[in-house]
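[1] all I have is the shape, not the residue letters:
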């Protein structure tokens, strides 16, 4: 008489394993949906509040009237539409770009401390922009954005070279230290150039520490195509990044061109960081915070991780900028400083964490 297979039969084990995997997949998808939905809600609320906050407080009714029935002769309407609305929109696109750039850098280097600000990419872009303004007479974003791309790429190569100078794979902390050192040196050079050129100093003394103030719609329209290309390129690498997360050897065995994927990610980071820095100056820690918060909810599945980091980056930057205007009103805390107040403690906590070895 034949007996049914016991519960521990191989077939049953496989079925249970698949079921557990599906449960984890569904749970991760739900957490991602909650994260993106919650971040999006915070972003919308903060953006609406930000339209009324600042040295001139504007009531919600006037804000709504400015958006729905704009009157160019009304001073409050002018402030909302011509000053604060482009500021919030720029914060949204720049924050999203930095959030995605930070996640891409962490994924391709498997370094949990990677961030365009920490690894000197933003500082390199800023230095080249300052040089273009001070010595080449470049004054528009559409012209000096190319200098920003060159500076971002040069800084990334320099940090990688310093981090791997002893040969072998670069340890996350070593790369972070190299990036910090390069950022400090480049920042000092930028300040030296600004102090030696009065025109450049007067025009960009706030931009050099990261600011969304005084940027019009033309700045957004100038950088948006580059940010869009960088975003699409980064999202196109979801498959290769998932493979690289398993290790280079496994990724190669799965048919992934690891070197090509890293090159594509590097190009995306240069486009995203260079354009973001050209528009708003060097703002650090946004990518670091967005990537780590997103990874807590999504794991290393890049189909969810990358979109989540986009939304989180936008939310963090808009919230930081709005708080910088609200907490010290009628004065204003520059966006780069407000972001550092959020990201600095996070960076220290990550360095002290035992999980800093690698992703």
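    Perfect, thanks for sending it. Predicted model only: the values in this text are computed from it and were never measured.
[2] only C-alpha atoms for contact and neighbour calcs from this point on.
    Noted.
[3] now the strands for the chain?
    Along the chain, no segments are classed as strands by DSSP state E.
[4] excluding chain neighbours, what is closest to the residue nearest the centre of the chain?
    Centroid-nearest residue in the chain: residue 98, 1.6 Å away (criterion: C-alpha atoms, centre = their mean). Closest residue in space to residue 98, ignoring its immediate chain neighbours: residue 287 at 5.0 Å, by C-alpha to C-alpha, 6 or more residues apart in numbering.
[5] so how far is residue 266 from the residue nearest to the centre of the chain?
    13 Å (C-alpha to C-alpha, to the nearest Å).
[6] before we move on, what about residue 148?
    Residue 148 is 15 Å from residue 266, by C-alpha to C-alpha.
[7] so between the two, which is more surrounded?
    The neighbour comparison of residue 148 against residue 266 (other C-alpha atoms under 10 Å) goes to residue 148, with 33 against 21.
[8] what's the spacing between that one and residue 282?
    10 Å.
[9] list the residues that contact both of the two?
    125-126 (C-alpha atoms under 8 Å, 6 or more residues apart in numbering).
[10] dropping in the other structure now:
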């Protein structure tokens, strides 16, 4: 339908740009995948007990539980790295979706109240239900993220109004501020809750086993599949609501399903590792510089770049303070904030 209103020259130009875009996106996917694998192997060897890369590869290919180095790699650092890849991928994809949904280039899991809702329920679980382990936090955090996102979307579409990007962003900001105030009030009243909460709130991959990974993978997998299925409708919505409707796209359904995917991705990632910032924000902007706003390339690339960023941040953080351990949330902020500043300064922020 679009092609009928474009001149032959414009159609030819668009066709000529398509292979170039595909080559750039494929190059980015390959490069990000290589970086992720290399930094994962490097990360296996970093920590209070250094392990050489050769021993890391040996432990992964022919695990011998009688060797201490092998146990360190497989029992401790393998779950951490796998979780880092999964959480980074989820945050990268959620960041790209949030920016497309809200048309806000600064959108991250905080704009829909995901982090605030997860934090409130974790504090409630600690203060009133005596939950003190990561295995207990995860379900409270996921429930809080889900309920808050539903509330934000309901407020953004109140009085039968369309859930526009501005309404959603404003509702998310207002709900996030209110929830944060309640969270702080509970923490002030229950000092013991603060002692446990502060370790989760800083964001960390340490101490999470494969049981945590198994718990969050189904939610992230559903969110990933749903996001990729929404790539074409999101391309249409990016042209404007009227144009999208003329192309047969149900704008309301697309936004609702995008919000659901964000809840599944960001909620599960936050529940597993705590609130980790800058990954979704930086990953989406890195990818947009290569793919533009073409969601069929933007979303898959955001998955790989997000995974690579978090794994790299975690490895670099441990290398900086070795033999001590730097929490992944702090490492992500230390790496992500200057990277994002460079992105903003080097080129105009992509319009959405």
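    Right, received. Where do you want to start? Given the structure is predicted, the values throughout are model-derived calculations rather than measurements.
[11] can you pull the TM-score for these?
    With the length set by TM-score structural alignment, normalised by the length of the second structure, the two chains reach a TM-score of 0.85; 343 aligned residues with a C-alpha RMSD of 3.3 Å.
[12] other SSEs contacting the helix ranked longest in the first structure?
    Ranked by number of residues, the top helix in the first structure under DSSP state H is helix 10-50. Helices and strands touching helix 10-50 of the first structure, by 3 or more C-alpha pairs under 8 Å, 6 or more residues apart in numbering; DSSP states H and E, are helix 286-298, helix 302-326.
[13] tell me what angle the shortest one forms with helix 302-326.
    This points to helix 286-298 of the first structure. Taking axes from the mean of the first three to the mean of the last three C-alpha atoms, to 10 degrees, one finds helix 286-298 of the first structure and helix 302-326 inclined to each other by 130 degrees.
[14] counterpart of helix 286-298 of the first structure in the second structure, which residues?
    Mapping helix 286-298 of the first structure onto the second structure (TM-score structural alignment) gives residues 279-291.
[15] what's the average distance of that stretch to the first structure?
    Here stretch 279-291 of the second structure, set against the first structure after superposition, deviates by a mean of 0.9 Å using mean C-alpha distance after the TM-score superposition for the first structure.
[16] what does that stretch contact?
    Stretch 279-291 of the second structure is contacted from outside by 21, 24-25, 28, 88, 91-96, 105-109, 297-298, 301-302, 305-306, 309-310, 332, 336, 339-340, 343, 349-350, using C-alpha under 8 Å, 6+ apart.
[17] and that stretch, how far out from the chain's middle?
    11 Å (C-alpha atoms, centre = their mean, to the nearest Å).
[18] which parts of that stretch are buried?
    279-288, 290-291 (16 or more other C-alpha atoms under 10 Å).
[19] need the counterpart of residue 98 of the first structure in the second structure.
    In the second structure, residue 98 of the first structure lands on residue 91 (TM-score structural alignment).
[20] the residue nearest to residue 98 of the first structure and residue 209 of the first structure, how far apart?
    Between residue 287 of the first structure and residue 209 of the first structure the distance is 16 Å, computed by C-alpha to C-alpha.
[21] with residue 222 of the first structure instead?
    Taking C-alpha to C-alpha, one finds residue 222 of the first structure at 21 Å from residue 209 of the first structure.
[22] also residue 132 of the first structure?
    Following C-alpha to C-alpha, the distance that separates residue 132 of the first structure from residue 209 of the first structure is 17 Å.
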